[in-house]
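*Asks:* predicted model, plus sequence, below.
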Amino acid sequence: MKKMKFFKGYVLIVALVLVLAGCNKEASSDGNVSAATDKVTLDISLSLAEGSFADVGVQKFKEELEKLSDGEIELKVYYNNTFGGEREVIEMMGINSLAMATSSSGALGTWTQEFNMFDLPYLFRDHEHAYKVFDSEIGEELAAKFEESANVKILSYWTAGYRYLSNSIKPVKHVSDVAGMKQRVQENQVQIDTWKAYGANPTPMAWTEVFTGLQQGVIDSQSNPLDSINTMKFYEVQKYVSKLPELYQPYLLMISKPKFDSLSKEHQEIVLQAAANSVDHARKGFEKLDEEATEILKEKGMEILETDEIDVDSFKERAESVYEKWAPEFGVEFIEKVRNF
């Protein structure tokens, strides 16, 4: 009888150990959640380098995320298109094979055409005008449409500011100066139409190919924030920069909708709060780095034309045809609402 009781007790203990082991295995099977601590690890992809304006925002988000969660949520940052270009990482988030990414708005138009509105030239007067639009119901409505179509949730509107023109041929002061210039654009029809209107030769090219394209002469010019021109070392293959206030884009912090939905309610709220807390820091950080980049690029040998040295009106006149084509697509009243916000 004692042996029988001992045997039953032994079997019970073994069964309990097996159940606990199975639970532990199940909880950690996706590689993102530790059963012992319920720790969540989120991977985030950046198209830009460490120390870039994008990284400034991401590091603030990471700090807030880990502080608010008491270390339960960890953010692992991957730079320079480790997982692919902006379109590729959006696709990956949509099928839950990547947790998070940042992107300029130029890549989002594939899923939500209204995001192409941000590629219309001379849409915003300045940073403050853009921020008001991003933070309004306009930004909320666009985010909701994108979430529905891409299965990706926009957490915050940061900024990529003005995309200033750099080239290897000559100083650009007038629209006639870009005639025939091979200008890199994103795979975005609004950008293509804009540079055709200027008389240039727009060439769609993935961000990962731009430096090599400039180096080999496949393209002559490109437009990006000054900080990106600096961190990507375009000064090695470009001589001139024109601060043409032509294109102003938001920069988005995003998370896979399936990944977000898989988080606990508490962790979801922490992610949302951390993203909200990062906005002001990301925007001010961009402005600071962009200002500092002007002097750095001059030291690297680039010639920089300030906005007041450029005949901006000559570009605006050519851009009217772009509005004539695209305003009906986005809604004439909607475009006017944004411009006059």
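*Replies:* Nice, I can see it. Numbering: from 1, shown residues only.
*Asks:* from here on, just use CA atoms for contacts and neighbour counts.
*Replies:* Fine.
*Asks:* quick one, what contacts Phe115?
*Replies:* 105-106, 108-109, 142 (Cα atoms under 8 Å, 6 or more residues apart in numbering).
*Asks:* now, which of those residues lie within strands?
*Replies:* Taking DSSP state E, every one of the contacts of Phe115 sits outside strands.
*Asks:* tell me which two of those residues sit farthest apart.
*Replies:* Largest separation among the contacts of Phe115 by Cα to Cα: Gly106 and Leu142, giving 13.4 Å.
*Asks:* which one's more surrounded, these two?
*Replies:* Higher neighbour count among Gly106 and Leu142: Gly106, with 24 against 16, using other Cα atoms under 10 Å.
*Asks:* am I right that that one is in contact with Val185?
*Replies:* No - with contacts counted by Cα atoms under 8 Å, Gly106 stays clear of Val185, the gap being 9.6 Å.
*Asks:* which parts of the chain are strands?
*Replies:* For the chain, the strands defined by DSSP E occupy 40-45, 73-78, 100-104, 152-162, 164-167, 182-185, 201-204, 221-224, 240-242, 248-256, 303-305.
*Asks:* and the last one, what other elements does it pack with?
*Replies:* Using 3 or more Cα pairs under 8 Å, 6 or more residues apart in numbering; DSSP states H and E as the contact definition, the elements that strand 303-305 packs against are strand 240-242.
*Asks:* let's see it at 10 Å
*Replies:* Applying 3 or more Cα pairs under 10 Å, 6 or more residues apart in numbering; DSSP states H and E, we find strand 303-305 packed against strand 164-167, strand 240-242, helix 265-299.
*Asks:* any idea which of those gets closest to Lys257?
*Replies:* helix 265-299 (11.0 Å).
*Asks:* the structure to be compared is supplied as follows:
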Amino acid sequence: MRYTRLRLAISLAAILSSLSALPAHAQKIIKYAHFHPARMDQSMHASAVTFKEHVEKATSGSIKVEIYPAGQLGSAQQIMEGLRLGTVELGVVHEGGVSGVYRPFNIFGMPYMFQSHAHAYAVLDGPFGKELGEDLKKKTGIRLMAYADNGVRHFTNSKRVIRTPDDMKGLKIRVQPSPVFIELVKALGASPTAIDWGETPAALAQGTADGQENSVTTIMSASLYQHQKYATLDGHIYGFFGYLINDRFYKSLTNEERLAVDAGVEKAKVVHRDMTRSLDLSAKKVLSEKGMQVTELTPAEVDQFRNATQPPVRKYLETSVSKEWTDKILSAIEAAKK
């Protein structure tokens, strides 16, 4: 009898021990991918840390956020594919990367659309931006949570001061492998050279390309000023990053977890926008301090660039991407000016 009670006690203890070892709820993991160095002076990383701190605290640890900076999970194309498949839960991807799986995002390559950061925010945060996000989700299964700044894009080069479209003639300008950017540079009389981002610093150092176009944030983070003497603050493109999440994963969260993720993205967006906008607005000072000769254009000079580039780029977008979405963004831009 004593032996039977002993065996029962041992068995019960083993069962209780195994049950206590099981988590009450399985912890959910968000793999968060971005492309900036893992430094708090980098807008993408500072915003990622902001997201992680908020979500983990707000969910009492039911969600764990793992940040993968500096392209550790692959290129923009690979991250987009991971978001579609669900192997990456959340990614912060620039508009060029998004357009690889959802062509309408190419419309953001229309040059000289926005008058200011506030003008861009009014379009992106308004009905147009929401409608585009819904269509992205419907077509790809990727939910667009927010738009954040990738900086206003400017031209730099190693040869001469650029003040008019004629000054661009003959220059070899590195562009991302995108037909929209190729059309833009061709319209200015320069020679577009499509080069992947990872090869760009070497191409500038070796003279494969005379110049490039990017935001101050990117110029600084990649130290492109080391190989570029001249900068022209023409502001031809307002670049942005989409905060993207796999929709199946998002729907698998509890209501409380979704609220935490929504709020975390909003906090991250604010940090991201504020840091990038601050650099944009101090572009002349920041680049001059790195030894670059910076040229600021008057509104009349910007109009020369706009008049040279918008018609051919618009024609390309209407015929090769989507006339519907091209018309919609131009209407939203006009409405946001009022």
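*Replies:* Everything's here; your move. The structure displayed is predicted, hence computed values, not measured ones.
*Asks:* what's the TM-score here?
*Replies:* In this superposition the chains share a TM-score of 0.87, using TM-score structural alignment, normalised by the length of structure 2; 329 aligned residues with a Cα RMSD of 2.5 Å.
*Asks:* CSV for the helices and strands packed on strand 303-305 of structure 1, including distance to Glu128 of structure 1 and mean neighbour count?
*Replies:* Below are these laid out as CSV (distance: least, Cα to Cα, whole Å; neighbours: other Cα atoms under 10 Å):
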stretch, distance to Glu128 of structure 1, mean neighbour count
strand 164-167, 18, 26
strand 240-242, 22, 24
helix 265-299, 10, 18
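*Asks:* quick one on the thing from earlier: of the contacts of Phe115 of structure 1, which are still contacts in structure 2?
*Replies:* Comparing the contacts of Phe115 of structure 1 with structure 2 on both residues aligned by TM-score structural alignment, their matches' Cα atoms under 8 Å, the contacts found in both are 105-106, 108-109.
*Asks:* which residue is nearest the middle of structure 1?
*Replies:* The centroid of structure 1 falls nearest to Ser103 when counting by Cα atoms, centre = their mean (1.7 Å).
*Asks:* and Ile95 of structure 1, what is it in contact with?
*Replies:* Taking Cα atoms under 10 Å, 6 or more residues apart in numbering, we find Ile95 of structure 1 in contact with 150-152, 256-259.
*Asks:* what does Glu147 of structure 1 give?
*Replies:* Residues near Glu147 of structure 1 by Cα under 10 Å, 6+ apart: 94, 111-112, 141, 153-154, 254-257.
*Asks:* taking those together, which two end up most distant?
*Replies:* Between any two of the contacts of Glu147 of structure 1, the greatest separation by Cα to Cα is 18.9 Å, found for Gly94 and Glu141.
*Asks:* compare these two (neighbour count), which wins?
*Replies:* Comparing Gly94 of structure 1 with Glu141 by other Cα under 10 Å, the one with more neighbours is Gly94, at 22 against 12.
*Asks:* and the more buried one, what's its match in structure 2?
*Replies:* In structure 2, the residue paired with Gly94 of structure 1 is Arg84, using TM-score structural alignment.
*Asks:* might one say that its match is in contact with Tyr102?
*Replies:* No - counting by Cα atoms under 10 Å, Arg84 of structure 2 stays clear of Tyr102, with 11.3 Å between them.
*Asks:* give me the common contacts of the two.
*Replies:* By Cα under 10 Å, 6+ apart, the residues touching both Arg84 of structure 2 and Tyr102 are 137, 140.
*Asks:* hmm, back to that, distance to Phe83 of structure 1 added to the helices and strands packed on strand 303-305 of structure 1, as TSV?
*Replies:* Shown next, in TSV, are these (distance: least, Cα to Cα, whole Å):
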stretch	distance to Phe83 of structure 1
strand 164-167	27
strand 240-242	30
helix 265-299	22
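*Asks:* nearest to Met205 of structure 1, of these?
*Replies:* Closest of those to Met205 of structure 1 is strand 164-167, at 15.5 Å (criterion: Cα to Cα).
*Asks:* so where in structure 2 does that closest one end up aligned?
*Replies:* Going by TM-score structural alignment: strand 164-167 of structure 1 matches residues 154-157.
*Asks:* average gap between that stretch and structure 1?
*Replies:* Here the mean offset of stretch 154-157 of structure 2 against structure 1 after fitting is 1.1 Å, by mean Cα distance after the TM-score superposition for structure 1.
*Asks:* from Met181 of structure 1, how far off is the closest residue to Tyr157 of structure 1 other than its chain neighbours?
*Replies:* Nearest residue to Tyr157 of structure 1, sequence neighbours excluded (Cα to Cα, 6 or more residues apart in numbering): Leu252, at 5.0 Å. Relative to Met181 of structure 1, Leu252 of structure 1 is positioned 30 Å away (Cα to Cα, to the nearest Å).
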